[in-house]
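>>> Predicted coordinates and the sequence they were generated for:
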Amino acid sequence: MASIFTKIIEGEIPSHKIAEDHKFIAFLDVNPNAKGHTLCVPKAEVDKIFDLGEQDYLQLMQFSRQVAKALEKTVACKRVGISVIGLEVPHVHVHLIPINEMEDMSFQHKVKMSQDELASLAQEIGENF
């Protein structure tokens, strides 16, 4: 069965896409820890990050870095935090979270954003990509 991320990649589920190339996609988290919380996902459905081939792993990190730089240009923050947990969806994904305090990385604190706010933010970040 395809993961929710595969369904997003294939366009079966809508998302607020920031960037995409032939191997990776970045989109806003629909339940964000902070404004700009973004997921970077390989298009190939692989469960665990260390099961990626070495080249794919390195390319995912390069792609994530480019997205993080776009986030820094768009969302006011002290830095962009990175987390790879992967328990909730069996498909590799990198969380990029604009943070101002440690609590922003806790996955306990969530911010509410409307679909219009998410769409506008995704467009802004994408323009800085």
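Perfect, I can see it now.
>>> C-alpha from now on. contacts and neighbour counts both.
Will do.
>>> And the residue nearest in space to the middle of the chain, which helix or strand is it part of?
The centroid of the chain falls nearest to L39 when counting by Cα atoms, centre = their mean (1.2 Å). Using DSSP states H and E, L39 maps to strand 38-42.
>>> next, the one to line up against it:
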Amino acid sequence: MPSIFSKIVAGDIPSHKIAETDDFLAFLDVFPCAVGHTLVIPKKEIDYLFDLDDELYTGLMQFAKQIEPAISKAVPCKRVGVAVIGLEVPHAHVHLIPMNSMSDMNFNNKLKLSQEQLAETAARIKSFL
């Protein structure tokens, strides 16, 4: 059964896309820890990050690295934190989260943002790519 991320890749579920290549996709988390919380995924559905082959793993991290400067310019923060949890969706993914303090990466405190707020944030991040 396809993961929710595979459905986003296929266009079956709408998302606030930040960037996309043939192999990778970056989009806003709809249940973010902080404004600008972005998910970076391989389009190929593989459950566990460390099951990615070396080329796909390296490509995913390089893609995430390309997205980070746009997030840090669009969302004022001290730095963009990186997290890999991997339990919530069975599809390898990396969280890029703007941080001003450690509490900004608290996955138990999710923000409730409107679709308009998410769209504005996505547009702001994309403007710096």
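Sure thing, it's come through. Keep in mind that this is a model prediction, so the values were computed, not measured.
>>> ok, back up a step: report the spatially nearest residue to the residue nearest to the centre of the first structure, omitting neighbours in sequence.
H95 (4.8 Å; Cα to Cα, 6 or more residues apart in numbering).
>>> ok, that neighbour - contacts?
H95 of the first structure makes contact with H37, T38, L39, C40, G81, I82, S83, V84, according to Cα atoms under 8 Å, 6 or more residues apart in numbering.
>>> Just give me the closest of these to L28 of the first structure.
Checking the contacts of H95 of the first structure against L28 of the first structure with Cα to Cα, the nearest one is T38 at 4.3 Å.
>>> Relative to V94 of the first structure, how far out is that closest one?
T38 of the first structure sits 8 Å away from V94 of the first structure, going by Cα to Cα, to the nearest Å.
>>> out of the two, which sits in the more crowded spot?
Neighbour count, other Cα atoms under 10 Å: between T38 of the first structure and V94, T38 has more, with 29 against 20.
>>> got a list of what that one touches?
A26, F27, L28, D29, P32, H95, L96, I97.
>>> was I right about V94 of the second structure contacting L39?
Yes. Taking contacts as Cα atoms under 8 Å, V94 of the second structure lies within contact range of L39: 5.7 Å.
>>> Tell me which stretches of the first structure form strands.
17-20, 24-28, 38-42, 79-83, 94-99 (DSSP state E).
>>> what's the mean deviation for the fourth one versus the second structure?
Average distance between strand 79-83 of the first structure and its aligned residues in the second structure, after superposition and using mean Cα distance after the TM-score superposition for the first structure, equals 0.3 Å.
>>> Show me what that strand is packed up against.
helix 54-74, strand 94-99 (3 or more Cα pairs under 8 Å, 6 or more residues apart in numbering; DSSP states H and E).
>>> just the ones you listed: most buried one?
Comparing those by mean neighbour count (mean count of other Cα atoms under 10 Å), strand 94-99 ranks first with a mean of 24.
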